[in-house]
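A.B. asks: sequence and computational prediction follow.
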Amino acid sequence: MMSWKVKSFTELSTHELYEILQVRTEVFVVEQECPYLEVDGKDLHAHHLYKEENGEVAAYARLLPAGVSYKEPSIGRVLVKEKYRGRGFASELVKRGLAFIHDEWGEQKVKIQAQEYLREFYGSFGFKAITETYLEDGIPHIDMILQDHTN
């Protein structure tokens, strides 16, 4: 059984929240060998977009409204659990995240902090680099902006 969900922090059950934090830690802290503060307080203000498959979180993104990370809304913590990669979930995740930001929040601009190796992936959605590559927690990153995602 597969389904996409988007929920505010207060709509998440404790089980859903646990699953989300577990998979985020699995990918961003353990798999990428990057110790950092994964639970950063922004989840309280976010909408959480995720795909469940076989009772577990297979793909996830955190949607942050304007004023939380940047003056623009943002998509972050984008991940696909390792065993679900290669199925197009990441593209679907970004498309759904952008649609939510446009349709629910009425926002056109979206700013992200992306790992440098994903520059072309995000570029395929219209994101443009606005910084040089820099290190964040030892990993090369770049800030990118999408001016208008209505097309």
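C.D. replies: Arrived safely.
A.B. asks: make it CA atoms for all contacts and neighbour counts henceforth
C.D. replies: Will do.
A.B. asks: now the closest residue to E56 other than its chain neighbours: which helix or strand?
C.D. replies: Counting by Cα to Cα, 6 or more residues apart in numbering, the nearest residue to E56 once its immediate chain neighbours are dropped is E19, at 7.2 Å. In the assignment (DSSP states H and E), E19 maps to helix 14-24.
A.B. asks: next SSE downstream of that helix?
C.D. replies: strand 47-53.
A.B. asks: for that next one, which positions count as buried?
C.D. replies: By neighbour count on 16 or more other Cα atoms under 10 Å, the buried set for strand 47-53 is 47-52.
A.B. asks: can you put those residues in CSV and add distance to A59?
C.D. replies: Below are the buried residues of strand 47-53 laid out as CSV (distance: Cα to Cα, whole Å):
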residue, distance to A59
H47, 14
H48, 11
L49, 8
Y50, 5
K51, 5
E52, 7
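A.B. asks: buried residues of the longest helix seen in the chain, list them for me.
C.D. replies: In the chain, assigned by DSSP state H, the helix with the most residues is helix 89-105. Under the neighbour-count criterion of 16+ other Cα under 10 Å, helix 89-105 has 89-90, 93-94, 96-102 buried.
A.B. asks: A further structure is provided below for comparison with the first:
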Amino acid sequence: MEIEVKNFEELSSKELYKALQLRSEVFVVEQDCVYQDIDGKDERALHVMGWENDILVAYTRCFQAGDYFDEASIGRILVRENYRKLGYGHEITKASIEAVKTKYKADTIKISAQIYLVIFYESHGFKTFGDRYLEDGIPHIAMVRA
């Protein structure tokens, strides 16, 4: 997988389309979750994209402190369904952590994690805090990596 990191202005219309399409495919269709994915925050985000040839197979978006949470953050973390179990989730997460450190000079990163992925994120140094909560009908918990 080849990873690219771009701010919104650097994205081609084709790259933006593929990112929005994949996010919709995973978060809206696969997870059967009706929510507003295009939330007006993409323009402030750093987009981390994992490509296999011309196929977007993994994606995240990252924010500097204050743009989403008080801390820098990573969200919309996903891997295309038929590319899971190849380690791409770990690769895109590592690349996103590095992008936040490099671009935003931030060591503290917050995420809103789906409960079933807590062990995955713990393997990347995140720790849970606070109570579980529902986000778009799915159980989540806040996690921080410091």
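C.D. replies: Happy to help now that I have it. Computed from a predicted model, the values in this text were never measured in an experiment.
A.B. asks: with distance to T133 of structure 1 added, can I get the buried residues of helix 89-105 of structure 1 in TSV?
C.D. replies: As requested, those are exported to TSV (distance: Cα to Cα, whole Å):
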residue	distance to T133 of structure 1
F89	26
A90	22
L93	24
V94	22
R96	27
G97	24
L98	24
A99	27
F100	28
I101	26
H102	28
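A.B. asks: T60 of structure 2: which element?
C.D. replies: Going by DSSP H and E, T60 of structure 2 is part of strand 55-63.
A.B. asks: now do the helix or strand following that strand: distance to the chain's middle.
C.D. replies: Proceeding N to C from strand 55-63 of structure 2, the next assigned helix or strand is strand 72-79, under DSSP H and E. Distance of strand 72-79 of structure 2 from its chain centroid, counting by Cα atoms, centre = their mean, to the nearest Å, is 1 Å.
A.B. asks: show me the contact partners of strand 72-79 of structure 2.
C.D. replies: Under the criterion Cα atoms under 8 Å, 6 or more residues apart in numbering, residues 23, 26, 57-66, 88-89, 93, 96-97, 100, 104, 106, 108-112 lie in contact with strand 72-79 of structure 2.
A.B. asks: are any of the residues you listed buried, and if so which?
C.D. replies: Neighbour counting with 16+ other Cα under 10 Å marks 23, 26, 57-65, 88-89, 93, 96-97, 100, 106, 108-112 as buried within the contacts of strand 72-79 of structure 2.
A.B. asks: returning to what we had before: the helix or strand following the longest helix of structure 1 packs against which elements?
C.D. replies: Of the helices and strands lying after helix 89-105 of structure 1 in sequence (DSSP H and E), the nearest is strand 110-115. Here strand 110-115 of structure 1 touches strand 74-80, strand 139-146, going by 3 or more Cα pairs under 8 Å, 6 or more residues apart in numbering; DSSP states H and E.
A.B. asks: alright, that wraps it up for me.
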